[in-house]
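Visitor: model this:
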Amino acid sequence: MAAGIAFASSTAFAENPMVGGAAMLEDKNIVENAVNSKDHTTLVAAVTAAGLVETLASEGPFTVFAPVNSAFEALPEGTVETLLKPENKDMLVKVLTAHVVAGKISGADLMKMTMDNGGTYAFTTVSGDSLTAQVKNDQLYIIDENMGAAKVTIADVNQSNGVIHVVNAVLVPK
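Guide: From the prediction side, this is the model:
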């Protein structure tokens, strides 16, 4: 454990952390691994409804902040159902791509950039929205444009096309 977050070792023999009761295999892509996580069924359904499966299965690399099912359940009642309607696909794509950053950023690198920058580090998602990493009490949080905070609960789940960091809240773009 480093800074209170489960960071995977960078050695060639390190295993990815388990996510949602499933092994996350480094030779599988983001979508192939996510579908096996019991904690990400809502996210997988949303990615499918948004038509983003092919994108997130592509070469990348991507850094994905992946909200767990309970994060979606914490949204106001009816939000997920509304976003999943075909007529709201553009809004759903915007929300989901606000969780994705181009490139592969490890948890350790994100922590270092944050600490080197006085405790916060701003970056841009593929949707064009801003996120800010912040360290509080040795925990890494990702802050959205509405000041909503998602705690990184599992960092450095390496994929063949990037990395997933599991978060406990949905990041909402403006």
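
Visitor: C-alpha from now on. contacts and neighbour counts both.
Guide: Will do.

Visitor: wait, doesn't D156 sit right on G162?
Guide: No - the criterion here is C-alpha atoms under 8 Å, and D156 misses it with G162 at 9.4 Å.

Visitor: show me where this structure has its strands.
Guide: Assigned by DSSP state E, the chain shows strands spanning 62-67, 100-102, 120-124, 130-136, 139-143, 149-159, 162-167.

Visitor: here is the second sequence; please produce its structure so I can put it next to the first one:
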Amino acid sequence: MEMQQKEGLVQQNLVGTLRSNHTFGTFAHAIDKAGLTASLNGSDQYTLFAPTDDAFSALPAGTLDRLLEPSNKDELTALVNYHLVTGRKTTADVGKWKSARTVQGQGAPVTVADGQLSIGGAHVVRPDIMARNGVIHGIDKVNIPESKPH
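Guide: I've put the predicted structure just below:
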């Protein structure tokens, strides 16, 4: 597979870009545990709203450990997919939306106030990190999808 050149640097896929960024290690680990690494390393284009490590640290105590348990893989997969939109979208694109249709299925509200883009209540703090197969926008909060009634 041919790699795109960008200013002499080889652009990595989404997961590789997350890992090399040192701000998104927890989210990269969650993607691995959810079994989504292969699909996010493929050729399909995605926009990833990636919670920073600080965002995961702000979750209630024990939440992350519980999500990472193998018995909670479905819930973790839903959470990761709630941060994912198909297609390659910059903040300029996303800022025109009222809601983002997530891979998980639920819409996440999009707002722009005082030049600050937010999705699902999380502020975009690291916009437009380009990867070979998409764009990453670092966000300051982990968005939790509504749990569906059984």
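
Visitor: can you tell me the closest non-neighbouring residue to the equivalent of N168 of structure 1 over in structure 2?
Guide: Structural alignment places N168 of structure 1 opposite D140 in structure 2 (criterion: TM-score structural alignment). Closest residue to D140 of structure 2 apart from its sequence neighbours, by C-alpha to C-alpha, 6 or more residues apart in numbering: A55 at 5.2 Å.

Visitor: wait, the one you found sits on K141?
Guide: Yes - counting by C-alpha under 8 Å, K141 is a contact partner of A55 of structure 2 at 4.6 Å.

Visitor: so for these two, which sits in the more crowded spot?
Guide: Shown here are A55 of structure 2 and K141; by other C-alpha atoms under 10 Å, K141 has more neighbours (24 against 20).

Visitor: verify the stated contact: that one with F56.
Guide: Yes - contact criterion C-alpha under 8 Å: K141 of structure 2 and F56 qualify, at 7.2 Å.

Visitor: residue in structure 1 paired with Y82 of structure 2?
Guide: Using TM-score structural alignment, Y82 of structure 2 lines up with A98 in structure 1.

Visitor: does V85 of structure 2 touch L40 like I think?
Guide: No - at 11.4 Å, V85 of structure 2 and L40 do not qualify as touching, with contact defined as C-alpha under 8 Å.

Visitor: return every residue with contacts to both of the two.
Guide: Shared contacts of V85 of structure 2 and L40 (C-alpha atoms under 8 Å, 6 or more residues apart in numbering): Y46.

Visitor: and stretch 22-42 of structure 2, what's buried?
Guide: Across stretch 22-42 of structure 2, burial judged by 16 or more other C-alpha atoms under 10 Å covers 23-31, 33-34, 36-37, 40-41.

Visitor: I misspoke; the intended subject was stretch 63-79 of structure 2.
Guide: Buried residues in stretch 63-79 of structure 2, counted by 16+ other C-alpha under 10 Å: 64, 67-68, 73, 75-79.

Visitor: stretch 111-128 of structure 2 now?
Guide: Residues 111, 117-128 are the ones in stretch 111-128 of structure 2 that count as buried (16+ other C-alpha under 10 Å).
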